[in-house]
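Q: structure of the sequence below:
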Amino acid sequence: MSALAAPVPMAVAAPRRRLPVWWMILPALILLGCFLLLPYASILVMSFREASTNAVYGPGLTLGHYGEIVTDGFVWGIVWRTLRTGLIVTVATLLLGYPVAYHLASSRSRWASLLYICVISPLLVGLVVRTFAWLIILSNSGLANTALKWAGLIGRPIIFLNSSLGVTIALIHVFLPFVILPLLGNLQAINPEVAMAARSLGASRARTFFKVTLPLSMPGIQAGAILVFVLSISAYVTPAMLGGSQGRTMAVLVVQYLVDNFRWPAGAALAIFMAAITVSIIFVYLKLTARAMRRLP
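A: Below is the predicted model:
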């Protein structure tokens, strides 16, 4: 009887080589580098250049533009007006947008889709067209003043245009969806059984909202507030068309330095100065909100 044949060894497939993980984010890094970091670096370098009357900037380097900004009370007034407008717009959009987002997240009505369309409708119209519409609404004989006069609330027209008031109203309308959409996604991600458990333990609707729902929605509030604040203080079209000299913001001032006065190094220094202030405020806000969220139950 013949001996059994020895088993033939099978070839072991070589393991596939895996690409490094960073290859997946390489396209995003290239885009950020080309369209964000390089322009910022160019602006930063230009802010230290000497001014010139026959070119964009002169050959030398100087810190004089930043010194001029820091010691100019007019610039600090514009900075304060810009930050104040951004803060008011952020708080107003949060107060107006949270109830809408909460209703959309909890509603099962067929009208919820219509409300969602109304929320995103400002994004479907061009910014210039929306601003022209606010020019008509907020004029002395416009819809807003006419309605207030008809209701007997005012005797003389309110000056909405060429002031920070008109700019603030228009920016709230423009950026309201940027608060509602992050909040909506956050509220929809909250497990409804958590609120049901709180109600089953005897908590009222108000106590459940303030002790459960509101703390769990803090990430959406944080993201929406940062988004609206950054967009509102960097907005140009709306303040330029509605603000006039009394509602001028830093974005308008920077463009005036660059285009009207042809002072590119000074305008670049203004832009870097405002960007540094914005980053500092956001950093402090993130630290404070992160600490507050850690203390929540």
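Q: hey, let's count contacts and neighbours off CA atoms from now on
A: Fine.
Q: so where do the helices sit in the stretch 151-297 of the chain?
A: Counting by DSSP state H, counting those that start in this stretch, the stretch 151-297 of the chain has helices at residues 164-175, 177-189, 192-200, 205-208, 214-216, 218-233, 237-238, 250-255, 264-295.
Q: my guess is Q246 contacts N162, does it?
A: Yes - Q246 is within contact range of N162, at 5.7 Å (criterion: C-alpha atoms under 8 Å).
Q: for those two, indicate the residue with more neighbours.
A: N162 (19 against 15; other C-alpha atoms under 10 Å).
Q: next, the contact list for the more buried one, please.
A: The contact partners of N162, taken as C-alpha atoms under 8 Å, 6 or more residues apart in numbering, are L242, G243, G244, S245, Q246, G247.
Q: for the most centrally placed residue in the chain, which non-adjacent residue is spatially closest?
A: When C-alpha atoms, centre = their mean is applied to the chain, the residue found nearest the centroid is L227 (2.4 Å). Nearest residue to L227, sequence neighbours excluded (C-alpha to C-alpha, 6 or more residues apart in numbering): F178, at 6.9 Å.
Q: so what's the residue count around that neighbour?
A: Neighbour tally, F178, other C-alpha under 10 Å: 22.
Q: quick one: contacts for it?
A: Applying C-alpha under 8 Å, 6+ apart to F178 gives the contacts G224, L227, V228.
Q: for the residues you listed, which one is nearest V174?
A: V228 (9.7 Å; C-alpha to C-alpha).
Q: hmm, the closest one is touching I180, no?
A: No - if you go by C-alpha under 8 Å, V228 and I180 don't touch, sitting 10.5 Å apart.
Q: and the next element down the chain from the longest helix along the chain?
A: In the chain, with assignment by DSSP state H, the single longest helix is helix 73-106. Downstream of helix 73-106, the next assigned helix or strand under DSSP states H and E is helix 112-120.
Q: quick one more, to check against the first:
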Amino acid sequence: MTRRLPRLALGLPAVLLLLVFLILPYAEMITMSFRTSQPGTMHGAGFTADHYRNVMSGGLYLGALARSLLLALFITLACLVVSYPIAWHLSRASGRKALLLYACVASPLMIGVLIRNFGWMIIVNVDGPLNRVLLSLGLIDRPLRLLFTQGLVALALVHVFTPFMVLPINNALRNINPAVIEASRSLGASRFATFWKVILPLSFPGIQPGLILVFVLATAAYVTPALLGGQMVTMMPTLVVQTLVGTFDWPLGATLAVVMATAALIAVVVFSLATQRLMERVRA
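A: Next up is the predicted model:
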């Protein structure tokens, strides 16, 4: 028993961090979601479940939640398509080439979110460089109105979330034994068959966390949809902030946040259960 105490003491800081920065905030948010609303104050006296009934029966809230989840799903799949070839080349690179590729992959994270979004606004503006280039090439007859569209929001989020997909996939690809790939080729398998039946399944331990991380981040993204989507694209995080800051209705805002977090958690759990057998086969 005395020998186990030092080990428990080593884990105590991590437990405290989870308690202070994760468990307690979520507990407070859930408690706030059951508070009554009262204008002029953070919440009224007593508790109620009316906020959940209003959210689950309101077309505005459910529509925003559905758009957020569908957009997050699209962004996640797009990041996978973009990231896998990058991760493949990164796993085969070494020396200065690897450092250069790592720097390029991490470059979106080195720029502030406001600067990055304002850069997108300048590029896709009606008088921006993208429209000028397309007009000069004769590909369009009049400038495209890309700003404040859901497509631009998705493109900007794919741009910033790609590193979160590339790095775990790259790590999984580096852990694949080259002898396995050589054995598949020596047995007569084509390049595509080797990739589809050997490389892709063995890289799934990197794909799964990348998909989960990007999906959760995309679901909760606020700044980019607010700046590049404006009032034309209503997402769940935008409604949460508007409710908390605009109308100062903290119980309703907490309810929206809880519903959004619960929906994302359910999606992640379903995906994890659906891919559990594949993960067990790969690890075996």
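Q: how close does the equivalent of the residue nearest to L227 of structure 1 over in structure 2 get to M32 of structure 2?
A: In structure 2, the residue matched to F178 of structure 1 (TM-score structural alignment) is F164. F164 of structure 2 is 32 Å from M32 of structure 2, where distance means C-alpha to C-alpha, to the nearest Å.
Q: the alignment partner in structure 1 of P178 of structure 2 - how many residues pack around it?
A: Per TM-score structural alignment, the equivalent position to P178 of structure 2 in structure 1 is P192. If you count neighbours by other C-alpha under 10 Å, P192 of structure 1 ends up with 12.
Q: name the element whatever residue of structure 1 lines up with I30 of structure 2 belongs to?
A: Aligned by TM-score structural alignment, I30 of structure 2 pairs with L44 of structure 1. Following DSSP H and E, one finds L44 of structure 1 within helix 38-47.
Q: after that helix comes which helix or strand?
A: helix 64-70.
Q: show me what that next one is packed up against.
A: helix 264-295 (3 or more C-alpha pairs under 8 Å, 6 or more residues apart in numbering; DSSP states H and E).
Q: tell me the buried residues in the helix holding L44 of structure 1?
A: Y40, I43, L44, M46, S47 (16 or more other C-alpha atoms under 10 Å).
Q: one more: stretch 224-242 of structure 1?
A: Those would be 224-236, 238-242, for stretch 224-242 of structure 1 by 16+ other C-alpha under 10 Å.
Q: try stretch 113-133 of structure 1
A: Buried-residue list, stretch 113-133 of structure 1, by 16+ other C-alpha under 10 Å: Y116, V119, I120, P122, R130, T131.
Q: which one among those residues gets closest to P59 of structure 1?
A: Nearest to P59 of structure 1, judged by C-alpha to C-alpha, of those is T131 at 40.8 Å.
Q: quick check: nearest residue in space to that closest one, chain neighbours excluded?
A: Nearest one to T131 of structure 1, counting by C-alpha to C-alpha, 6+ apart, is T238 at 6.0 Å.
Q: against L227 of structure 1, how distant is the one you found?
A: T238 of structure 1 sits 17 Å away from L227 of structure 1, going by C-alpha to C-alpha.
Q: report how many residues lie close to the aligned residue in structure 1 for D127 of structure 2.
A: By TM-score structural alignment, D127 of structure 2 lines up with S141 in structure 1. Here the count is done by other C-alpha under 10 Å, and S141 of structure 1 has 13 residues near it.
Q: three-state assignment of S141 of structure 1?
A: Per DSSP: H, G, I helix; E, B strand; the rest coil, the local secondary structure of S141 of structure 1 is coil.
Q: quick check: chain neighbours aside, which residue is closest to it?
A: Here the residue nearest S141 of structure 1, using C-alpha to C-alpha, 6+ apart, is P157, at 7.6 Å.
Q: how about R191 of structure 2?
A: R185 (7.4 Å).
Q: for the helix holding L44 of structure 1, give me the average deviation versus structure 2.
A: Following superposition, helix 38-47 of structure 1 is found to deviate from structure 2 by 0.5 Å on average (mean C-alpha distance after the TM-score superposition for structure 1).
Q: quick one, that helix and helix 264-295 angle?
A: Relative orientation of helix 38-47 of structure 1 versus helix 264-295 (axes from the mean of the first three to the mean of the last three C-alpha atoms, to 10 degrees): 130 degrees.
Q: name the residues that touch helix 38-47 of structure 1?
A: Y57, H65, W264, P265, A266, G267, A268, A269, I272.
Q: based on its surroundings, how many neighbours for the residue nearest to L173 of structure 2 when sequence neighbours are not counted?
A: Closest residue in space to L173 of structure 2, ignoring its immediate chain neighbours: S203 at 5.5 Å, by C-alpha to C-alpha, 6+ apart. Neighbour count of S203 of structure 2, defined by other C-alpha under 10 Å: 22.
Q: what residue of structure 1 matches up with S203 of structure 2?
A: Match for S203 of structure 2 (TM-score structural alignment): S217.
Q: S106 of structure 1: how many residues sit nearby?
A: The burial count assigned to S106 of structure 1 is 13, neighbours taken as other C-alpha under 10 Å.
Q: so what corresponds to it in structure 2?
A: Aligned partner of S106 of structure 1 by TM-score structural alignment: R92.
Q: do L127 of structure 1 as well
A: With TM-score structural alignment as the criterion, L127 of structure 1 matches V113.
Q: residue contacts, its match?
A: V223, T224.
Q: and the gap between it and L152 of structure 2?
A: 15 Å.
Q: likewise Y102 of structure 2?
A: Y102 of structure 2 is 25 Å from L152 of structure 2, by C-alpha to C-alpha.
Q: now swap in T162 of structure 2 and tell me
A: 15 Å.
Q: T2 of structure 2: neighbour count?
A: 6.
Q: again but with A254 of structure 2, I slipped
A: 25.
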